[in-house]
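[1] Build the 3D model from these lines:
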Amino acid sequence: MAHFKRWLFLLHRWLGIVVCAFFAMWFVSGVVMMYVGYPKLTESERLQHLPPLAADAVLLGPQEALDAAGIAGPLKELRLAVASGGRTVYLAQPADGKGSIVIDAATGTPLRHVDRELAMGSAAAFAGPGVGLVYEGTLDEDAFTHSRALDAHRPLHQVALVDAAHTRLYVSGRTGEVVRDAPRAERLWNYAGAWIHWLYPLRGGALDPYWADIVNWLSILGIAVTLMGTAVGLLRWRFAGRYRSGSRSPYRGFMMRWHHITGLLFAAVTLTWIFSGLMSMNPWRVFDSGAPALRTEAMNGGPLGPPAGAASPQALIAAAGGTVRELHWTRTAGRDLVLARGTALRPTVLDAASAAPTALDADALKAAVARLSSAPVARIEVLNAYDSHYYTREPHTMTGGGDKPLPIWRVVFADEAGTWAHVDPRTGALLNRSDSHRRASRWLFAMLHSWDWRPLLERRPLWDLAMVLLSLGGAALSLTGVVIGWRRLGRKLAPKPAARRIPPFTPSKEHP
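    This next block holds a predicted model:
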């Protein structure tokens, strides 16, 4: 037993020197991330910065534009907006997944190359009149564009805005759209927040292929060190009786004593956050159920394609009323629709052929969602309020910034994977899918790591107080460990004083 304790103490001591530095960094950067997230362009921001579509503009109809550009076949997506180079364009994504195609809506000419001039035009349209622009060249990836969602847009053009926020825009090298904005304050705070928290210094270089494994194994090492430290702390704490100093802790030095005490107080929260951070990485794809993909084309009643005799863009803009920033053609339950979007996230739903405002038939939509899976529908729940699996977060957070409309349908399928589909009954849009594995991830990551618990989220600043106080406790535990480790390393690595040499005795003449 004594041999086991010795190895337990030694392993915790020396492994903790490295791991405590990462713990401290994770706790401090996690507090920053509560208020400043990784740069993103939310859907709301994108719509607010899109210039309005002019109802009197001379534009080709969607089928005319596709024919003029020589594009045939089914589509995955079709939008009309003032996006690329400040021009009104159709952005078409073929169903074969070959990437987006940009078509000038006035001439039908495909825009095949995004150069400096076009990128500057897009940035000018995004920024609005009177804002100066500075072109900063192209890049494939930098500290603020590691997101894999941007892979389809690389290389990216950088444009700096001469505005109060010193905003940097990233323009797609494929479509010419602005795909990310990053004000200077957001960029600076990210070096103390998400950039260091997610170990992004390891991204984009020689270690990039190993980034996920490094994060995974470092988290596993952190879990092991926390468990060993908890065991050591419990073994050294006197629950009955006291040491000679009168304390229940044997350590007399300030740092050692408070590392012991904070370790006992905050070991559980440290273990929880390190474990849930590991779960955020979906290590070795443990949350992938292998369930088949939902059959969205079957739900939609066939592939997307502008119907014969489709209403003109001008008619659609006029029918929507108000200011329209984007027209989005879609197909659901066998009907061709157009979603006319303004600055608000909730679009006006129009019939694609007649341009008349329309509503989906509930029975037809129920029949359509049943075709999403080969498994039968167990039930359809109507959500009029958010719950533990469908809820909103602040726009800057990892899961925030998206459109979470209400009411929605939760379609529950009777299959082995426990598949759920969330559907917007107003637009027929499939919002997301979930299964038992993903719901496990919700609890093991989002709940344990960010405390996505609605009673707390709905009672801010109670959530803020709990997160900040626990983070400070974890940081105190970690920083005391860093100081202890630094001092111990200093003693071990310091050169030892040379031994004092005693000269040999030489007898004198007086003492033979």
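[2] from here on, contacts and neighbour counts on C-alpha atoms
    Noted.
[3] For L91, give me its contacts.
    With contact taken as Cα atoms under 8 Å, 6 or more residues apart in numbering, L91 is in contact with 77-81, 100-103, 175.
[4] at 7 Å what do you get?
    78-80, 100-103 (Cα atoms under 7 Å, 6 or more residues apart in numbering).
[5] what about it, which SS state?
    Three-state assignment for L91 (DSSP: H, G, I helix; E, B strand; the rest coil): strand.
[6] Over to stretch 391-409 now: how far is its first residue from its last?
    With Cα to Cα, to the nearest Å as the measure, stretch 391-409 spans 13 Å from end to end.
[7] residues of that stretch that come out buried?
    For stretch 391-409, a neighbour-count test (16 or more other Cα atoms under 10 Å) marks 391-392, 395-397, 401, 404-406, 408-409 as buried.
[8] go on, stretch 252-271?
    Buried-residue list, stretch 252-271, by 16+ other Cα under 10 Å: 255-267, 269-271.
[9] and which of those residues is nearest W26?
    The nearest member of these to W26, counting by Cα to Cα, is T270 at 10.2 Å.
[10] contacting residues for the closest residue to the closest one other than its chain neighbours?
    What sits nearest to T270 in space, not counting adjacent residues and going by Cα to Cα, 6 or more residues apart in numbering, is G474, at 6.1 Å. By Cα under 7 Å, 6+ apart, the contact set of G474 is 27, 266, 270.
[11] What strand or helix carries G474?
    helix 462-493 (DSSP states H and E).
[12] Please provide the structure for the following sequence as well, for comparison with the first:
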Amino acid sequence: MKRWLYLLHRWLGVLLALFMAMWFISGVVMMYVGYPKLDEAERLAALPPLDAARCCATEVQTLTRAPATLRGARLVSVAGAPRWVLTHTGREVRALDAVTGEPIATVTGAHALAAAQAFMPGVAAWHEGTLDEDAWTHSKALDAHRPLHRIQMADAAQTVLYVSSRSGEVVRDASRTERAWNWVGAWIHWLYPFRGGALDAYWHDIVVYGSIAATVLSLLGVLVGVWRWRFRGAYRGGAKTPYREGWMRWHHVLGLLFGLTTVTFIFSGLMSMNPFKVLDSGAPRLEQRLARAGGQLQHVSFTLPVREALQRFADDGLIVRELEWRNVAGQAYYLARGRHGQSALLRADGAGDTPVQGLDAATLRAWAQALVPEARVTGAEVLTRDDLYYYQREPHTMSGGSRPALPVLRVKFDDPHATWLHLDMRSGAVINQLDAHRRAGRWLFAFLHSWDWPALLALRPLWDAWMIALSVGGLLISTTGVVIGARRVARKWPFRAARAPQAHAA
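    Down below sits the predicted model:
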């Protein structure tokens, strides 16, 4: 039995050691340069102030004409002109001219170029064409905006902007530095060479089954390493390891030192893919809960004219860059956002005259209860600092820049799925839903893969040193495995066997 496990470890290593080495190198790169994305701070900083005098005479008709699938509505400026951007079930995006209320049927190359130059004023640019997907736009978040217009900017960073063909908004930016580092970062780490081509349909399975095989390889390595190590006594010559050849000896010793953390890195990467839906509990999705509780926009009345709302926000000191329609606890609100992410709420049904900075915990707790009516609230807590289940990461990281700042309200329920809801106290938005399966996933993926324990993250550069040390250990195991595997293949290579009879005959 041991012999078969040795052989399985050996030949899995021949197949996968190089991939694992690339994963460790690219993982360190991703600590500092993430996959290109346009985060909320960048997007808001690039938006001009909304001009109340130019828009919105038809906002009420815009909403009443919208189908029941409407999930969200925002007023923004695109290429200097006000525009409604509507999001529907299934993430379909439509845009309407905010002056006339007419649909934006086509976003041409010229329109996309104008939007990009408004996003980066004073910078020359040229339209490079439209595309469905390229190396920097694999994210599912962009699916609703495809095909995308690619705009090359002539700034010092050689930024590429991607413009939605649905709304005309800039939806992604990628600087030359990001693009260069990502060839050895996220593009390799996520096996994106298999995306966008003939193997695109199989990418998910390649990642999942490749990660399973690499996890088995690593576990077998730890097992074999322990079996072969003399904890009591020594081999002939006084060594604890039976291997005299340098590469084999180092592979054995490094495997004992870093083998378990290598297993956790590979396994947690597998869990990021939610293989076989193991992290899905069967609980209703958040969208289903909102629809059942009447949380759609059609269930509330927006009667306050947008022009007047913008003026009230301005009188309160907030220059609005984006205005969003919201249904919070069955009440209509306008959510206004400023250049630096500051926000305020205003009742949109005429019931409130003054913007407020947020909603009270009692109102949001009642709204949370309405979303999970079948269960009893077992706890409600206002979070004012990061904890193990709600914390901020750097904007360039995979989850960074996507969570509202504190405070947030956490509401816990006693339903069979042990559901938690997090609600943003500034906007009233339900940020996420965490059931027991998803909380387990936080540990099986996020913690094991990134060691994102808030107490450790607060001690940078200690976190950096820890992550780099573990990654270097995994890299050394993988690199020695590559050398050992290459030597093994060279010895077994069929041409060597084929040349031997010829040399004997000569």
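[13] Which of the buried residues of stretch 252-271 of the first structure fall in helices?
    255-267, 269-271 (DSSP state H).
[14] Check the burial of D96 of the first structure by counting its neighbours.
    Neighbour count for D96 of the first structure, taken as other Cα atoms under 10 Å: 10.
[15] Turn the buried residues of stretch 391-409 of the first structure into JSON lines, including secondary structure and distance to R154 of the first structure.
    Shown next, in JSON lines, are those (DSSP: H, G, I helix; E, B strand; the rest coil; distance: Cα to Cα, whole Å):
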{"residue": "Y391", "secondary structure": "coil", "distance to R154 of the first structure": "32"}
{"residue": "T392", "secondary structure": "coil", "distance to R154 of the first structure": "29"}
{"residue": "P395", "secondary structure": "coil", "distance to R154 of the first structure": "24"}
{"residue": "H396", "secondary structure": "coil", "distance to R154 of the first structure": "23"}
{"residue": "T397", "secondary structure": "coil", "distance to R154 of the first structure": "24"}
{"residue": "G401", "secondary structure": "coil", "distance to R154 of the first structure": "22"}
{"residue": "K404", "secondary structure": "coil", "distance to R154 of the first structure": "28"}
{"residue": "P405", "secondary structure": "coil", "distance to R154 of the first structure": "31"}
{"residue": "L406", "secondary structure": "coil", "distance to R154 of the first structure": "34"}
{"residue": "I408", "secondary structure": "strand", "distance to R154 of the first structure": "35"}
{"residue": "W409", "secondary structure": "strand", "distance to R154 of the first structure": "36"}
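[16] before we move on, back to that, just give me the closest of the contacts of G474 of the first structure to M34 of the first structure.
    Of the contacts of G474 of the first structure, the one sitting nearest to M34 of the first structure (Cα to Cα) turns out to be F27, at 11.0 Å.
[17] Can you tell me what the closest one aligns to in the second structure?
    In the second structure, F27 of the first structure lines up with F24, judged by TM-score structural alignment.
[18] what's the matching residue for L337 of the first structure over in the second structure?
    Aligned partner of L337 of the first structure by TM-score structural alignment: Y333.
[19] so where in the second structure does stretch 228-237 of the first structure end up aligned?
    Stretch 228-237 of the first structure covers residues 220-229 of the second structure once aligned (TM-score structural alignment).
[20] Do a quick rundown of the helices in the stretch 351-500 of the second structure.
    361-371, 436-441, 448-450, 454-457, 462-492, 494-505 (DSSP state H, counting those that start in this stretch).
[21] Kindly reformat these as CSV containing distance to S281 of the second structure.
    Listed next are the helices of the stretch 351-500 of the second structure as CSV, based on distance: least, Cα to Cα, whole Å:
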stretch, distance to S281 of the second structure
helix 361-371, 17
helix 436-441, 6
helix 448-450, 21
helix 454-457, 26
helix 462-492, 31
helix 494-505, 50
